[in-house]
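Participant: just to be clear, the model below is a prediction. Sequence and coordinates:
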Amino acid sequence: MKSVIFSFLLILALPLSMNGNDFKGIKRITANESQNESNSWINFVKLFELSEIPEKSLTQIACDSKYWLWINEKLVVFEGQLKRGPTPNDTYYDEVDIASYLKLGKNKIAILVWYFGKDGFSHKSSGQAGLVFKNDVLHINSDNTWLSRLNKAFEYTSRDYPNYRLSESNVRFDARKESFDWILLEDNLRGFGRAKVLGDAESSPWNKLVKRPIPLWKNSGLKEYKNKINFPFVSKGDTLILTLPYNAQITPYFKIRSDAGKVIDIRTDNYRIGNTLSVRAEYVTSSGLQEYESLGWMNGHQVRYYFPEGVEIMDVKYRETGYDTEFTGSFTCNDAFFNRLWDKALRTLYVTMRDTYMDCPDRERAQWWGDLVNESGEAFYALSPSAASLTQKGMLELINWQRSDGTIYSPVPGMYTSELPGQMLASIGYYGFWNYYMNTGDKETVEKVYNGVKKYLSVWETDEKGILVHREGDWYWGDWGTNIDKQGIFNAFYYLALKGFKNMSELLGYNGEVKKTQEKMDAFKKAFNAQLWKNGEYRSETYTGETDDRTQALAVVAGLADEAKFPEILQKLKTQKFASPYLEKYVLEALFIMGYEEYGLQRMKERYSEMINDPARTTLYELWNIGSGSVNHAWSGGGLTILSQYVCGVYPVEAAWKTIRIRPQMGSLTYAATENTTVNGKFSVEINKSNGKYRIHTLLPQESNAIVMIPVSYKKINLNNHLIWNGKEKRNQWSEYLGIDNGYHTFKIKSGNWNFVAE
């Protein structure tokens, strides 16, 4: 465990704003025939001999846009390179140790580069296809001694094409024109010529090369589909529908025997979302026995292969790839509905992680920051620590793309340049940047983004009444749905942004900013309640629709609403249900904060019922019902966080999980348990209410503490079979009694295995 945590901290320590490598004298190369056309594929080959094998051989590789690497016919990297870029101008590079793939004598490096050649909602094209390769151990660098050629078997498919948000094109391969024999050691490399040198590695338009801050993809290898097919058989011209075990990022494979010139079409059940198209693949057969894997990833629950009549199908498989993190978290309770919700939220989270966090893996693949705030919060309860690096990458990108006027916008990287004010305030705030710090303890990243956060907050002004000056940004958006009090929402998110900034300032020792921000928060809270609290509800002055549940909830979550208002807010949340799955997370959170956990669980069931009870899908929809939205949308998984953080009551109150609060809010549930591996080690919490007894069993990682909170209604409390409370504190060597906090007895314990029994 210590090695896992140490490796994670090393990843966090990598400064995104620095190279981490010297590319002086290294060249950028391409094929002589390359015209930088979109959807171009280029082969690169380097032949060399070795008289000894190094123990380690770190290699730096960059391209625009993706690459596949083979050494001596063995696959080393499946889809390397991150989409551009760390800033609007710069490019990422990968670092790979290739030593284990080398051999004595003749060696061959083969690299296939896919140049997207167009912008998207997650990629900024440099406008120039090419490759950079650097290996100081072998003294092999990209230059004109490399061999290269355009791969003319890769083409555009027939119409229709993916929607404009995607930088990827459909992938078509015409096997009559070329095979993959060029990666073989003994291939004669027909058609290859010397590579063309474009310029220095770090010259325009690629500019600075920045080390990849997240792991290379997890790779399952080729796997069988769920439904078993008796191979071989001859197609009658039908579509073969194959089922995946869950919604996954996959590349499809097949092995066939065919005449030449037949077109095979491959797509998933997620290919069409309303009228919006995702990616698909085509393959044009050569003659005889052949096998092929389409390299552009797609996602869904089913893969649909159309094989023309007469094609003999020998085998079909798929490869799952995705972000390299482990499913170390879990949640279970005595209600199967909530178990399914947690599991579907986890699957939704994972299928929306790759180069960036994304809203959906089919329609957009875009790093919308409102979605990312929800996603990153879930990851800390569900995934291993490596997942945090994707949040860190997103934070640094958001600030590195900041405009000179101080505004920030997402999705970045990419071509979309519109600011959504509500989402941007959420991103830099208490549930965004600050939540990342609380879960990781990564002070260095907070330092890097701090000035950008301060600059963005300066864009916002308050009026003579003390609340926000009306400001619409580029896209005046608050949420999907109806009855959206946008100004109410923005004001609440602004207060959360101030709260996060104050905490950052305190962490970094900027005491003047702490004092100034606290004064601003105090004045704002007073003005917010004076101006927006009217007739038992929060409502901005210009809003005329029905009472907005979002504004009521965000006022509670932000800390703007005092406890006296809770009963009236509860009544509004019982009748008003307008929030989309994006902001419903905050509505549910507000109910638990106010102490209305029983209704919180009831509302969660009501709102999520259709998607949780859908037997055909393992992921959560974009909207409450299946319609024009995606069926695997990042922002819908907030229930996962609620179940672990509030129902089981587990939350870090000291950065990096050094101190954990355990305050379960079970409602009518009688059993619940959650666990995960944090940067500080593994925790687990199990709560059981039965036979008049209330049991909490917890396992705490080394060098950690916990604040365990037990309702004062329990009069006798034992810890590991030792009486610690019986109407008054029983002093002991295992726990420290901290008093009563909001109706709870509070006890401090250290790392270890603990059993509380209250009755």
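Facilitator: Great, that's in hand.
Participant: could you use CA atoms for every contact and neighbour count after this?
Facilitator: Will do.
Participant: the stretch 51-200 of the chain: strands as residue ranges?
Facilitator: 58-64, 66-71, 74-80, 91-97, 105-115, 130-135, 140-141, 147-150, 154-155, 171-174, 193-194, 196-200 (DSSP state E, counting those that start in this stretch).
Participant: give the buried residues for the third one.
Facilitator: Which is strand 74-80. Within strand 74-80, the residues that qualify as buried are 76-80, counting by 16 or more other C-alpha atoms under 10 Å.
Participant: what's the answer for the longest one, then?
Facilitator: The neighbour-count check on strand 105-115 (16+ other C-alpha under 10 Å) flags 107-115 as buried.
Participant: what angle do that strand and strand 74-80 make?
Facilitator: Interaxial angle of strand 105-115 relative to strand 74-80 (axes from the mean of the first three to the mean of the last three C-alpha atoms, to 10 degrees): 20 degrees.
Participant: run through who's touching strand 105-115.
Facilitator: By C-alpha atoms under 8 Å, 6 or more residues apart in numbering, the list of residues contacting strand 105-115 from outside reads 36, 38-51, 63-73, 129-131, 182-183, 185.
Participant: make a PyMOL selection of whichever of the residues you listed turn out to be buried.
Facilitator: Here is the PyMOL command that selects only those of these that count as buried (16+ other C-alpha under 10 Å):
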select buried, resi 36+38+39+40+41+42+43+44+45+46+63+64+65+66+67+68+69+70+71+72+73+129+130+131+182+183+185
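Participant: related to what we said a few turns ago, okay if I get the strands of the stretch 51-200 of the chain as TSV plus distance to E464?
Facilitator: As requested, the strands of the stretch 51-200 of the chain are exported to TSV (distance: least, C-alpha to C-alpha, whole Å):
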stretch	distance to E464
strand 58-64	51
strand 66-71	53
strand 74-80	53
strand 91-97	45
strand 105-115	53
strand 130-135	56
strand 140-141	63
strand 147-150	64
strand 154-155	61
strand 171-174	57
strand 193-194	69
strand 196-200	55
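Participant: nearest to G296, out of those?
Facilitator: strand 171-174 (6.5 Å; C-alpha to C-alpha).
Participant: then this one, side by side with the first:
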Amino acid sequence: MSNWQAQWIWGEGEESPRNAWRCFRKSFEVPHGEGISNPTASLRITADSRYVLTVNGTQVGRGPVRSWPFELAYDTYEIGHLLKPGEMNTVAVLVMHFGVSTFYYVRGRGGLLAEVNDSEGQVLAATDATWLTSEHEGHHPRASRASCQHGFAEYIDASLWDSSWMQRNYNPVNWLQAVVLGPVGMAPWTVVKPRDIPLLTEEIITPVRVESLAKIKTFQVTATLDIRNGWIDGSEVHANRIQFLGYAASSLVSSKAGKATIGFFQDRECLQALSVNGEWIEEHRIYGSAPERYVDVELQAGENLLLIDVSSAIHTGKLQIGLYAEEDLVVSFESPAHYRELAESAWLRIGPFDAVELIDHQRVRALEREHPAYHSLHDNVRSIEDLSAYKDWIQPVNPKYVSEADVFALSVWRKENIRYAVPPQLQNAIIPNAEGANVPVFEGYDTEVLFDLGKEYSGYLAFEVDANEGDILDWYGFEYMSGEYRQDMFGLDHTLRYVCKAGRQRYETPIRRGFRYVSMTVRGAKRPIKLYNVTMIQSNYPVAEVGQFTCSDELLNDIWEISRHTTKVCMEDTFVDCPAFEQVFWVGDSRNEALVSNYVYGVEDIIKRCLRLVPGSKHQTPLFADQVPSGWSSVIPNWTFFWAIACAEYYDQTADEAFATEMYEHIRFTLQHYLMNINEQGLFAITGWNLLDWSPIDQPNDGIVTHQNMFLVHTLRVGARMALISGDQQGVARFEDAAVQLETAINHHLWNKEALAYIDCIHADGRRSSVLSMQTQVVASLTGVAKGERKEQIDSYLVNPPAHFVQIGSPFMSFFYYEALAKLGKVDHVLADIRHNYGMMIRNGATTCWEQYPNFFENRANPNMLTRSHCHAWSSAPAYFLGREVLGVRSLAPGWTEVEVAPVPSGVSWARGSVPHPAGGRIDVSWTVNESSKTMELSVSYPASVSVQVRIPEGYTGNVTELKLQLLE
């Protein structure tokens, strides 16, 4: 860090402003070297929270990669080809500062660090007080919070900001000098270090078609309230759950008496009850099921007091509300009259009367429901005047916590929805040619155009439009639809409101989103708009599709392809669980994702990066967090165990002993703390999120969970193995001994000899679970805890699952089931399960793998909702097992120096494909079987440096053709 000349800079005002977009510029001269037309120069840059970099008007990159603030990564770009020697050159940077902690960002403060150096290391430009800065005046900082996992939705008024601000010849009138914060090494960024993975891709994806055209009517008035940050002071610094008591109040001002419909769109948060003019709405009058709930009310002329009990245990803590009134009514939200002089927004905060931060998965506790103010306010407030008795508890809500437009609510709810056949000319919006699409407008209605990308992607929406100033384009992406059913993405507001300037304009959002379908709704337009070049800029970790698979079973081919694509769009700067709802590096998920990636893409830096990020969470918990870097301090013990297992599997993949030793120190640290939770029975008992599968297995958050104990046994043995690699003989003995003792306790206390199966748990009160699940039996077999006759019994359940056992409910759990079956040599059962469960996805139009199987939702009100997330990389198991078992390619030694090729046909008559080799190159396999003659023709090519054992499957005879390929020195 010592060679930086740049200093951290920001602008005047708050250290960590909420949802702030700030622009920076620096113009500098590049010396005109003799005979040099393209100088050599590099630019190093990082920012808090995210940046978009341009040089002389050309966009160069985005970043930084997600990092802990105390170990912030910076990026380096070669920019010499963009510079003009002998002229003034301009670096322009948009910095987006979240101002709140998310599931992939820990709140720091606003800041930019950048430095341009020539080939000799001389500084051409470095962030200091000479840089100019301005708030992005077209950005609406009051856009609603997207979710607890993400930052914010997006609201841009193009008429308020000159989009050419990053060009060389732009004149930055009214821009101010940047404020110097301090040198490299200042808090909270005490360490800055080079990015450890390549830059991500940017690939233009064009939608395959305009799916539909409709004219619609929706709410006249909407609002979004950030209850969490607006009611609970200081809650921006973390993303932990909060439990609290409180109310929100506003006036519904109506031009005359009449009927109205109020809609709410948040799921299980911030709506306990509501009253209008003192009348509490009884539950039977609220229709719809969460997250959509509606109530019809009678409004009087003038002010109507709306009082909402927003008490909740919250993560996001967002209240989304929409109002539709009879057409001759004019309604609005306004601050109650007695508070209007004080209020800058239409809303009042009442309370909180009681609040507590819930660390990890603490139980929701009984708050002080008998708090005198909370209790009496519910019973006694009948009018706006009655609020005066509670003035000590009332504050006007800061406007920054109120969004006066809820684009999500406007996009999902329709009073009227009239569909039209899509005219061919409208398809020009997605055809990359010079012709634009004429988007019609309808008097008294909004116009919705829906685009289908063909499959889900993750990246940055872009479009061109010719419109009048003030025309509104509301964009809303979602993952799934079937016929007339559209699965709206409640719990995620990744909308974009774009207010047009006059004329032709292009916009490219700097916010990553994931979706398959995206709607554009035109509001307020007086004439048709012209739409061009709607695209998605797909961005992911750079990979070549080295791994391949195809076979005689077309269903398996389709399943392999959706598994491959799912893995790819879930590879960002780390593995992420999904490209839409969360974009979060879940530690446990990534273990399985890495194994799939090994067989499909064969890249290693992203895996190493993921593994190294995890120990940074020890400042939150010595047990290590389940998602990192995150403001949510949460522990799923199994996820930490899977991380340790993944460290050993990375060694198996690469034979990197130095990395194994580095990770062992962290594995030893956390396992020592896990062993502190062994109880007097010798079992692992903990309060935490004791998760393995979404199915209703008995896995309480407080007690002894069997599958968790079994995975700890396996992890202790992994710890012993990593200790051996690292030369820690004492660690080998300690962890081996701990594994034996825990395994013995499990078999003594958690086996049900009458049921001949392992029970799911022992509850904190000592009650033994009566639940028997496939999940627990799978883990018993996979980890080797079950031995002898018990293992034979358990393995019989894997082959023929008993109907009275809880069945597997997620493809994530299926990964472990397939591992256990493969160890038993039951590949035909693996393929049968893949065909059944993943075939169901294909039959329902899936282009990516689902998070859950539909049985998880069998009690949900909406039978069309097959899964929550339609693109989840923890579900990509087939791409791994088809390569490993059907092609038969398996490593036998660390670094794949020894490899086995032993195909298992399992009803497939031919197969061919490739598996990446970590040392370079790939292993190609092609085979055909004749079942009548029981013969196989098998062809294999591989790097000459690899020792390969080729085996014809038992029961077959045949010929083997081998080709050895030399690697470049």
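Facilitator: On my side now, so go ahead. All figures in this text were calculated on a predicted structure; none of them were measured in a lab.
Participant: save the buried residues of strand 105-115 of the first structure as CSV, and put in distance to T321 of the first structure too.
Facilitator: Below are those laid out as CSV (distance: C-alpha to C-alpha, whole Å):
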residue, distance to T321 of the first structure
N107, 27
K108, 25
I109, 23
A110, 21
I111, 19
L112, 18
V113, 18
W114, 17
Y115, 20
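Participant: closest one of these to L341 of the first structure?
Facilitator: W114 (37.8 Å).
Participant: ok, and the closest non-adjacent residue to that closest one?
Facilitator: W41 (4.6 Å; C-alpha to C-alpha, 6 or more residues apart in numbering).
Participant: please say which position in the second structure that neighbour maps to.
Facilitator: Taking TM-score structural alignment as the criterion, the aligned counterpart of W41 of the first structure in the second structure is W21.
Participant: and that match, that one's in a strand?
Facilitator: Yes. W21 of the second structure: assigned to a strand according to DSSP: H, G, I helix; E, B strand; the rest coil.
Participant: residues contacting V576 of the second structure?
Facilitator: Taking C-alpha under 8 Å, 6+ apart, one finds 570, 582-586, 589-590, 873 in contact with V576 of the second structure.
Participant: excluding covalently adjacent residues, which one is nearest to it?
Facilitator: According to C-alpha to C-alpha, 6+ apart, the nearest residue to V576 of the second structure is F585 (4.5 Å).
Participant: now check that neighbour against the first structure: what is it aligned to?
Facilitator: Using TM-score structural alignment, F585 of the second structure lines up with Q367 in the first structure.
Participant: what about that match, which helix or strand?
Facilitator: Using DSSP states H and E, Q367 of the first structure falls within no helix or strand.
Participant: against H123 of the first structure, how distant is it?
Facilitator: From Q367 of the first structure across to H123 of the first structure, the span is 10 Å (C-alpha to C-alpha, to the nearest Å).
Participant: also T544 of the first structure?
Facilitator: Taking C-alpha to C-alpha, one finds T544 of the first structure at 40 Å from H123 of the first structure.
Participant: higher neighbour count, the two?
Facilitator: Shown here are T544 of the first structure and H123; by other C-alpha atoms under 10 Å, H123 has more neighbours (29 against 11).
Participant: doesn't C360 make contact with the match of F585 of the second structure?
Facilitator: No. Using C-alpha atoms under 8 Å, Q367 of the first structure makes no contact with C360, being 9.1 Å away.
Participant: if we can go back for a sec, for the match of F585 of the second structure, give me its contacts.
Facilitator: So Q367 of the first structure contacts 121-122, 356-359, 394, 410-413 (C-alpha under 8 Å, 6+ apart).
Participant: if we can go back for a sec, go through the strands of the stretch 51-200 of the first structure and name the closest to I724 of the first structure.
Facilitator: Judging the strands of the stretch 51-200 of the first structure by C-alpha to C-alpha, what sits closest to I724 of the first structure is strand 91-97, at 54.3 Å.
Participant: K823 of the second structure corresponds to which position in the first structure?
Facilitator: Match for K823 of the second structure (TM-score structural alignment): I593.
Participant: what's near enough to touch its match?
Facilitator: 556-557.
Participant: go again with 10 Å.
Facilitator: I593 of the first structure is in contact with 553, 556-557, 559, 566, 587, 600, 646, 665, counting by C-alpha atoms under 10 Å, 6 or more residues apart in numbering.
Participant: look up how far I489 of the first structure lies from it.
Facilitator: Taking C-alpha to C-alpha, one finds I593 of the first structure at 18 Å from I489 of the first structure.
Participant: now do I256 of the first structure
Facilitator: 56 Å.
Participant: so which of the two has more stuff around it?
Facilitator: Higher neighbour count among I256 of the first structure and I489: I489, with 23 against 20, using other C-alpha under 10 Å.
Participant: I'd assumed V557 was in contact with the more buried one.
Facilitator: No. With contact defined as C-alpha atoms under 10 Å, I489 of the first structure and V557 do not form a contacting pair (11.4 Å).
Participant: overlap in contacts, these two.
Facilitator: T551.
Participant: overlap in contacts of Q367 and C360 of the first structure?
Facilitator: 352-353, 634.
Participant: with the second structure overlaid, report how far the strand or helix carrying G221 of the first structure is off on average.
Facilitator: If you go by DSSP H and E, G221 of the first structure is part of strand 218-223. Mean deviation of strand 218-223 of the first structure relative to the second structure after superposition (mean C-alpha distance after the TM-score superposition for the first structure): 2.9 Å.
Participant: buried residues, that strand. List them.
Facilitator: Using 16+ other C-alpha under 10 Å as the test for burial, strand 218-223 of the first structure gives 219, 222.
Participant: now do it against strand 74-80, angle only.
Facilitator: Using the same axes, to 10 degrees: strand 218-223 of the first structure against strand 74-80 is 120 degrees.
Participant: now do strand 218-223 of the first structure: which elements does it pack against?
Facilitator: strand 74-80, strand 239-258, strand 312-322 (3 or more C-alpha pairs under 10 Å, 6 or more residues apart in numbering; DSSP states H and E).
Participant: cutoff 8 Å now
Facilitator: strand 312-322 (3 or more C-alpha pairs under 8 Å, 6 or more residues apart in numbering; DSSP states H and E).
Participant: report the buried residues of the strand it packs on.
Facilitator: Per 16+ other C-alpha under 10 Å, strand 312-322 of the first structure contains these buried residues: 312-322.
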